[in-house]
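Novice: Okay, structure incoming, though there's no sequence with it:
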């Protein structure tokens, strides 16, 4: 008797239907990786060059793809491998810039399982042994593809010996082998390798192209994203499609019913643009208390002080572009553009540039400071107090027109008795300064000043001179140090092109010549030369004719 199945006996033991296995989630950066050159954004020049090379059968044996992270270096390398090995839907095609994507080589390369397309990560395979495996394998023909392709990512991580081992094969590879190198730091790749490769510099993708690409991705994912949020993500991506897609992926997970600009700002730590405009308005109005209150409020909300100053710098840049009539930034809201236009009409270029320099200096200080919040507050207070300083251009105009320039509100403090005592040690004349150096154990510096320097200005503790010959590069530093040691005060020593006195040596020669000439003019000396025409004045001694 044949055995009966359990369900035929009516016991209800039949196997329940199994649910379909859910596909694991793939992040957007992997899901929307370009599968054809048409999907590769922002690299039109490279695609055109490769297309022409394939059509004319002028393919190089090695390509080097360089650029910042996330612009498509590895994706381009895989697309080139597809283009070289595509056989078309009918199996009769040749190399093409438009691979079909459905033939066996295209599908296998896209899935990363083609036996003749070898990807190697140089970051984890840095040694000469890893390269030796490639050298031994290139001798054998491809198994099923037209070309055997080696894709080496982050090639700059290879060791020096590994690069040297690869050089000969890279210079004269077999006809069936192509090398595709990708790197973010091309300066670390040896010149001997660069000279053997055809190099493509993949450019940063513009914010407009990234925003349009992210909008397409959001539409395919069925997610509503505000245009301003897309612009913010594109700006934060800094030209990298992968970075932008990662931020978009995070923003979609962050938002429940959609992605808004406020959510993106909160997520990536950007300060509120309205708060930035408010803070900038307080700075321009000179309201120190209000500005510090806004800084503290933003800090409590989680905005880093450096991000706050970067936002102020972006606003100043936006004002400058509005003043010169630059193109409209799609990431700016209508209120933001109106505020920038208003400030641009009221602020001069000098004020804008001074504001930019002060904020830029403040950002550098905040980035390196041990206390970023305090450093940011001090930087913004410096911006406010700088508005009280007179404009250098206006001062020059007043001086040129002869107008009186207002003095400083506070007179400089009088020197202390100790400072006066040290100043009294300075010699009253330049010649006395030279004697001081001679007697103070600095004869070489004294000789330089005596023989080869013309005096422009001597106002202790300041000395301006004009060199009559090339002096040592550290002459000023050594002279200032020697004078400080001898006089006890800091000296300012500088070379000048102004009108200068003759050097002391020349002055002494001129004085000696004048004295000699005065001796020759004496009547008794004239009479002696008339009596002895061939005589010469060898030496003379002057008698003191002053009365006692």
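Specialist: It's in. All values derive from a computational prediction rather than experimental measurement.
Novice: Every contact and neighbour count from this point should use C-alpha atoms.
Specialist: Will do.
Novice: Can I take it that residue 187 is in a helix?
Specialist: Yes - counting by DSSP: H, G, I helix; E, B strand; the rest coil, residue 187 falls inside a helix.
Novice: Burial check on it, number of neighbours?
Specialist: Per other C-alpha atoms under 10 Å, the neighbour tally for residue 187 reads 10.
Novice: tell me how far the ends of stretch 81-97 are from each other?
Specialist: With C-alpha to C-alpha, to the nearest Å applied, stretch 81-97 spans 10 Å between its terminal residues.
Novice: Could you pull out the buried residues of it?
Specialist: Neighbour counts over stretch 81-97 (16 or more other C-alpha atoms under 10 Å) mark 81-88, 95-97 as buried.
Novice: What are the neighbouring residues in contact with residue 109?
Specialist: Taking C-alpha atoms under 8 Å, 6 or more residues apart in numbering, we find residue 109 in contact with 78, 81-82, 117.
Novice: ok, back up a step: any idea which of the buried residues of stretch 81-97 is closest to residue 404?
Specialist: Residue 404 has its nearest neighbour among these in residue 97, at 74.8 Å by C-alpha to C-alpha.
Novice: and the closest one, that's in a helix?
Specialist: No - assignment of residue 97 by three-state DSSP gives coil, placing it outside any helix.
Novice: residue contacts, it?
Specialist: For residue 97, the contact set (C-alpha under 8 Å, 6+ apart) comprises 37, 50-51, 54, 83.
Novice: Second structure follows, compare the two:
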């Protein structure tokens, strides 16, 4: 007798012996016991999960001589014939090879006849999604209302390709993939019956290679028995499947733990010498990292029969949880990117080096260590708190911006505050953080924050108080004497806390251009700084949210009126401080001299316009044109670079040269003359005037262009729209009764 493969020899013959599909078995068993029989069943799932097996068991349940039952006897003629595949009234049809409408019509013609020696005629159509649309349409009516003696069982691996009209006529059961544990148990049972020696790790490897298919697992087991000459061992299965020895992965993780880049590349070179698959290596590395994460989070879930259990538990204590999660993500992405790498070795080695380069270290400090990789700062073990690393600022409870200004009790602490806050900003914020000043008088020190954060927090508080009642005299003295910080990053305001001082006082925001503090003198200690009327008028009705950002120099300069007096110690762009000073009465300060920060104004070097500003003006009677070049340029039917050439150039001269008219243009950029834009513009002008027009150009600064005219028109319409909103009676009512404000820049003309 010829050898019968394990997948056929041990095919389940009843619902009790079916593995891994309990949810389907339960539904079918209850339906058979209650005699609630449907006329069409659809089994879906990947290959080798039991679709054909279920259909045969269900056919035996329908036609068993003992009656319709969920437990067919398996010994009657009908059960034996169905198991042997020779039952007349059980027809298995492969839709992949019988997919046309003719085959389906022939099957349906036979369906009207009663079964020969059975209770039901069962049609099992495998891979039903392969049928053509005409074949599906031909079977719809019969599938919906078949004869009482006909049952349809459909099976497919791709239910998405089946028309919904067919799905709605069937009871659908989705067969799930086999878990590795179920496969291992089933293989143990079969190998025990076959009296074949095996190793438990080898069966686990076979279950992983089957990828959820029981038939694939049995086929691989057949192959392993032949490969190992009768004994299924781990070494034999690894050699047969080309699986990676786990010792390579353990060495890789040990090298990562030691931050040894050379050891990582040595392992990669050894794998290359043995022609091992790097894609499989990254897949197995991801599996090992997954086991490490389980060992760290749920130690009890680590399988006792795991071959590398001791190594997994050891490495789980070596790495932090964040490191394992990062390594897993890098391994998964590296496996997907192997096809994009120059070669698999480069992709694999770069993945390992990426783990080394982006390894998280407490405090974010990494130091170079010779040629062995990167040596991190000492790390605590799992579950231990991290110690602060040198160069960083430990977290402290939040403190209000008001407590920062309490350092103005004496002149020395005020000057030290300014030095601590301004110096890092002058160095382009190169320091990681600035330590909080120590405050005397029983007031706790403020939370250390960057100068930018402290400045804007203080500026928001000052803006909120700009329109309120007059400040107390003592608070005003502190306010005008020592509150100087810089700001360029928006942060939310910090709520005040209880203080030993009479009233909280906020620091004022100044210009981002910062210089070193100058020692105060009698002449350089003004009580208050005069500001322009325009700045005070603009800042009084609006809040801090309406101010332009401090880094937008153009907006600040546009919003500033005439320069301040040379004796003014505060820059004219400091609208917020100026407004706050104007809103308070003048108070002489003698206790704490003011710290003067000289303003530095930087003007961009702009190339002056061409000295030859002679432009064309006047009409051109020969062309019936009024000579307005910006209007003409905006109306020409050109696109792309030619359109930019027309709208960003100005007309120097228009003359007639024989039968042609020459338009001499001044162009700001030479790039506008590329891509044939001059020819396109000449063609558009020729079509516009119905005469031969030639365009000549020269490079130079321009002023009177169509683009400049459009910008000017937009500005006029914007001013008109803003004025209309300001004069609207309803808006004025909202501002007067509810304190509403108009957000600058939110008004758009229609």
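Specialist: Yep, that arrived. What you are looking at is a predicted structure, and each value in this text was computed from that prediction instead of being measured.
Novice: With secondary structure and distance to residue 529 of structure 1 added, can I get the contacts of residue 97 of structure 1 in JSON lines?
Specialist: Shown next, in JSON lines, are the contacts of residue 97 of structure 1 (DSSP: H, G, I helix; E, B strand; the rest coil; distance: C-alpha to C-alpha, whole Å):
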{"residue": "37", "secondary structure": "helix", "distance to residue 529 of structure 1": "105"}
{"residue": "50", "secondary structure": "helix", "distance to residue 529 of structure 1": "99"}
{"residue": "51", "secondary structure": "helix", "distance to residue 529 of structure 1": "102"}
{"residue": "54", "secondary structure": "helix", "distance to residue 529 of structure 1": "103"}
{"residue": "83", "secondary structure": "helix", "distance to residue 529 of structure 1": "107"}
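Novice: now the strands for the stretch 51-200 of structure 1?
Specialist: For the stretch 51-200 of structure 1, the strands defined by DSSP state E, counting those that start in this stretch cover 62-66, 117-121, 148-153, 177-183, 198-201.
Novice: can you list the ones you listed in CSV and add mean neighbour count?
Specialist: Shown next, in CSV, are these (neighbours: other C-alpha atoms under 10 Å):
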stretch, mean neighbour count
strand 62-66, 22
strand 117-121, 19
strand 148-153, 24
strand 177-183, 24
strand 198-201, 16
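Novice: Compile those strands into TSV and extend it with columns for distance to residue 106 of structure 1.
Specialist: Formatted as TSV, those follow (distance: least, C-alpha to C-alpha, whole Å):
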stretch	distance to residue 106 of structure 1
strand 62-66	20
strand 117-121	11
strand 148-153	13
strand 177-183	17
strand 198-201	23
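Novice: These: which one's closest to residue 208 of structure 1?
Specialist: Closest to residue 208 of structure 1 of these is strand 198-201 (C-alpha to C-alpha; 20.2 Å).
Novice: So which elements touch that closest one?
Specialist: In terms of contacts (3 or more C-alpha pairs under 8 Å, 6 or more residues apart in numbering; DSSP states H and E), strand 198-201 of structure 1 is packed against strand 62-66.
Novice: so where in structure 2 does the strand it packs on end up aligned?
Specialist: Strand 62-66 of structure 1 lines up with residues 40-44 of structure 2 when matched by TM-score structural alignment.
Novice: so who does residue 240 of structure 1 touch?
Specialist: 68-71, 204-205.
Novice: Quick check: residue 389 of structure 2 is in a helix.
Specialist: No - with three-state DSSP as the criterion, residue 389 of structure 2 is assigned coil and is not in a helix.
Novice: Correct me if wrong: it contacts residue 363.
Specialist: Yes - Residue 389 of structure 2 is in contact with residue 363 according to C-alpha atoms under 8 Å; the separation is 5.5 Å.
Novice: Pick out whichever of these two has more residues nearby.
Specialist: It is residue 363, of residue 389 of structure 2 and residue 363, that has more neighbours when counted by other C-alpha under 10 Å, with 18 against 14.
Novice: what secondary structure does the more buried one sit in?
Specialist: For residue 363 of structure 2, the assignment made with three-state DSSP gives helix.
Novice: Nearest residue to the equivalent of residue 196 of structure 1 over in structure 2 in space, please, no chain neighbours.
Specialist: Counting by TM-score structural alignment, residue 196 of structure 1 corresponds to residue 169 in structure 2. Excluding its sequence neighbours, the residue lying closest to residue 169 of structure 2 (C-alpha to C-alpha, 6 or more residues apart in numbering) is residue 144, at 5.8 Å.
Novice: Which residue in structure 1 aligns with that neighbour?
Specialist: The pairwise alignment with structure 1 assigns residue 144 of structure 2 to residue 171, based on TM-score structural alignment.
Novice: if I read this right, that match contacts residue 196, doesn't it?
Specialist: Yes - in this structure, residue 171 of structure 1 is within contact of residue 196 by C-alpha under 8 Å, at 6.0 Å.
Novice: mind listing what the residue most central in space within structure 1 touches?
Specialist: The C-alpha lying nearest the average C-alpha coordinate of structure 1 belongs to residue 364 (C-alpha atoms, centre = their mean; 12.3 Å). Listed by C-alpha under 8 Å, 6+ apart, residue 364 of structure 1 has no contact partners.
Novice: Next one: it relative to residue 306 of structure 1, how far apart?
Specialist: Relative to residue 306 of structure 1, residue 364 of structure 1 is positioned 9 Å away (C-alpha to C-alpha).
Novice: picking that back up, mind listing the shared neighbours of residue 389 and residue 363 of structure 2?
Specialist: Counting by C-alpha under 8 Å, 6+ apart, nothing touches both residue 389 of structure 2 and residue 363.
Novice: For residue 264 of structure 2, see how far away the equivalent of residue 280 of structure 1 over in structure 2 is.
Specialist: Under the alignment (TM-score structural alignment), residue 280 of structure 1 pairs with residue 253 in structure 2. From residue 253 of structure 2 across to residue 264 of structure 2, the span is 9 Å (C-alpha to C-alpha).
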